[in-house]
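Novice: Pasting the sequence and the predicted coordinates here, then a few questions.
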Amino acid sequence: MIADVRLEQAAPADLPAIVECVRRFRLDDEDLAAEQFVVARERGRLVAFGRIKPYGRVYELGSVGVLEAERGRGLGGLIVRELARRFPTREVYLTTDLPAYFARFGFCRIDDPPPEIAAKIAGVCAHLRSGVVAMLLEKPD
């Protein structure tokens, strides 16, 4: 039940579990730092996570993951909405090979992302997944 799930800032002690999941799920494992992550906990156990990562002069919402046994409960959506709420800029960028999933939260595919995001797709993303696109959510003022 989602009512039992708490969203909170990741603690340094969470980082080993996050790193293990990020690598297992083939997410962006570049420059992982606990202070970038928000985690979802259920009865004290980490069940989902995601981060806001500085990328040059822009920020990216990324590395969203849900433990396999917990998928299909809406935990990824909780993380995405919380990260978007905390995002330091009005423009929320992300890179993904699951554009339909993120479109549910208002993200739109963009063909001309900032240079930092385009470079990430050509570099980091190309080694992890195929079909990665850039997406943008513009938060209201």
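Specialist: Great, that's in hand. Numbering: from 1, shown residues only.

Novice: can we go C-alpha only for contacts and neighbour counts from here?
Specialist: Noted.

Novice: May I see the buried residues of stretch 33-48?
Specialist: 33-34, 36-42, 46-48 (16 or more other CA atoms under 10 Å).

Novice: Next secondary structure after the longest strand seen in the chain?
Specialist: Criterion DSSP state E: the longest strand present in the chain is strand 45-55. Using DSSP states H and E, the helix or strand that follows strand 45-55 in sequence is strand 58-66.

Novice: moving C-terminal of that next one, what's the next helix or strand?
Specialist: For strand 58-66, the succeeding helix or strand toward the C-terminus, using DSSP H and E, is helix 75-86.

Novice: Let me know the angle separating that following helix from strand 45-55.
Specialist: Computed by axes from the mean of the first three to the mean of the last three CA atoms, to 10 degrees, the angle separating helix 75-86 from strand 45-55 equals 40 degrees.

Novice: So which residues make contact with helix 75-86?
Specialist: 2, 7, 38-40, 47-52, 61, 64-66, 92, 105 (CA atoms under 8 Å, 6 or more residues apart in numbering).

Novice: Narrow those to those that are buried.
Specialist: Neighbour-count burial (16+ other CA under 10 Å) applied to the contacts of helix 75-86 gives 7, 38-40, 47-52, 61, 64-66, 92.

Novice: Got another one to weigh against that:
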Amino acid sequence: MKFEIKDCSEDQLEIVKKHISQFELDDRSLHHSQFLVALQNNTIIGFGRIREHNNCSELCSLGVIEPERNKGVGIALTKALARKAKKSVYLVCIIPEFFKKLGFRLCDTYPEELLNKLHYCTHELIVPETYVVMKKG
């Protein structure tokens, strides 16, 4: 499957926002400059975001449209986002096995911004799975 990873434009962000809502991902303080998109024939098939905090970079709002899952899109986006990050990369997720394959590990101590994110997820983005915090490296 051929696709390309590119910076997200302002117009593309409007499409990404619809997917974020549909996937029930973190929709706070979105800006197109934070995002990368995976494009196939100029159609967005995946997206992800790096939020720069004072003490870390946060990989978040990662999503791949249903028909394109398990085809390497999420892996490619995660690697590209980690390269884009300016500081140590952390994330809050419910699928740790996916991220372990990409060099992330569970962590017990993390910057305050991730504590706030964990609180937001467990109280606003309620799912049956358990949220965990992970760090790259």
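Specialist: Nice, thanks for sending it over. Given the structure is predicted, the values throughout are model-derived calculations rather than measurements.

Novice: Read off where the longest strand of structure 1 ends up in structure 2.
Specialist: The aligned range for strand 45-55 of structure 1 in structure 2 is 43-53, by TM-score structural alignment.

Novice: Ok, stretch 10-26 of structure 1 next?
Specialist: Going by TM-score structural alignment: stretch 10-26 of structure 1 matches residues 8-24.

Novice: Now do the buried residues in that stretch.
Specialist: 8, 12-13, 16-17, 19-20.

Novice: same thing with stretch 91-102 of structure 2?
Specialist: So for stretch 91-102 of structure 2, counting by 16+ other CA under 10 Å, buried means 91-93, 96, 99.

Novice: Mind listing residues that contact it?
Specialist: 58-60, 75, 78-79, 105-106, 114, 117-118, 129-135.

Novice: Quick check: buried residues in stretch 119-137 of structure 2?
Specialist: Neighbour-count burial for stretch 119-137 of structure 2, with 16+ other CA under 10 Å as criterion, is recorded at 121, 131-136.

Novice: among those residues, which are in helices?
Specialist: Cys121 (DSSP state H).

Novice: Inside strands: which ones of the buried residues of stretch 119-137 of structure 2?
Specialist: Members of the buried residues of stretch 119-137 of structure 2 lying in strands (criterion: DSSP E): 132-136.

Novice: Mind putting the buried residues of stretch 91-102 of structure 2 into CSV with secondary structure and distance to Glu68 of structure 2?
Specialist: Putting the buried residues of stretch 91-102 of structure 2 into CSV (DSSP: H, G, I helix; E, B strand; the rest coil; distance: CA to CA, whole Å) gives the following:
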residue, secondary structure, distance to Glu68 of structure 2
Leu91, strand, 22
Val92, strand, 23
Cys93, strand, 20
Pro96, helix, 20
Phe99, helix, 18
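
Novice: Would you format the residues you listed as CSV with distance to Arg69 of structure 2 included?
Specialist: Formatted as CSV, these follow (distance: CA to CA, whole Å):
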residue, distance to Arg69 of structure 2
Leu91, 20
Val92, 20
Cys93, 17
Pro96, 16
Phe99, 15
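
Novice: Tell me the one of those residues nearest Asn70 of structure 2?
Specialist: Phe99 (13.5 Å; CA to CA).

Novice: Map the closest one onto structure 1.
Specialist: By TM-score structural alignment, Phe99 of structure 2 lines up with Phe102.

Novice: likewise Gly72 of structure 2?
Specialist: Match for Gly72 of structure 2 (TM-score structural alignment): Gly74.

Novice: and its match, how far is that from Ser63 of structure 1?
Specialist: 16 Å (CA to CA, to the nearest Å).

Novice: who has more neighbours, those two?
Specialist: Ser63 (26 against 12; other CA atoms under 10 Å).

Novice: my guess is that one meets Val22, correct?
Specialist: Yes. Counting by CA atoms under 8 Å, Ser63 of structure 1 touches Val22, with 6.8 Å between them.

Novice: okay, and the common contacts of these two?
Specialist: Applying CA under 8 Å, 6+ apart, one finds that Ser63 of structure 1 and Val22 are jointly contacted by 28-29.
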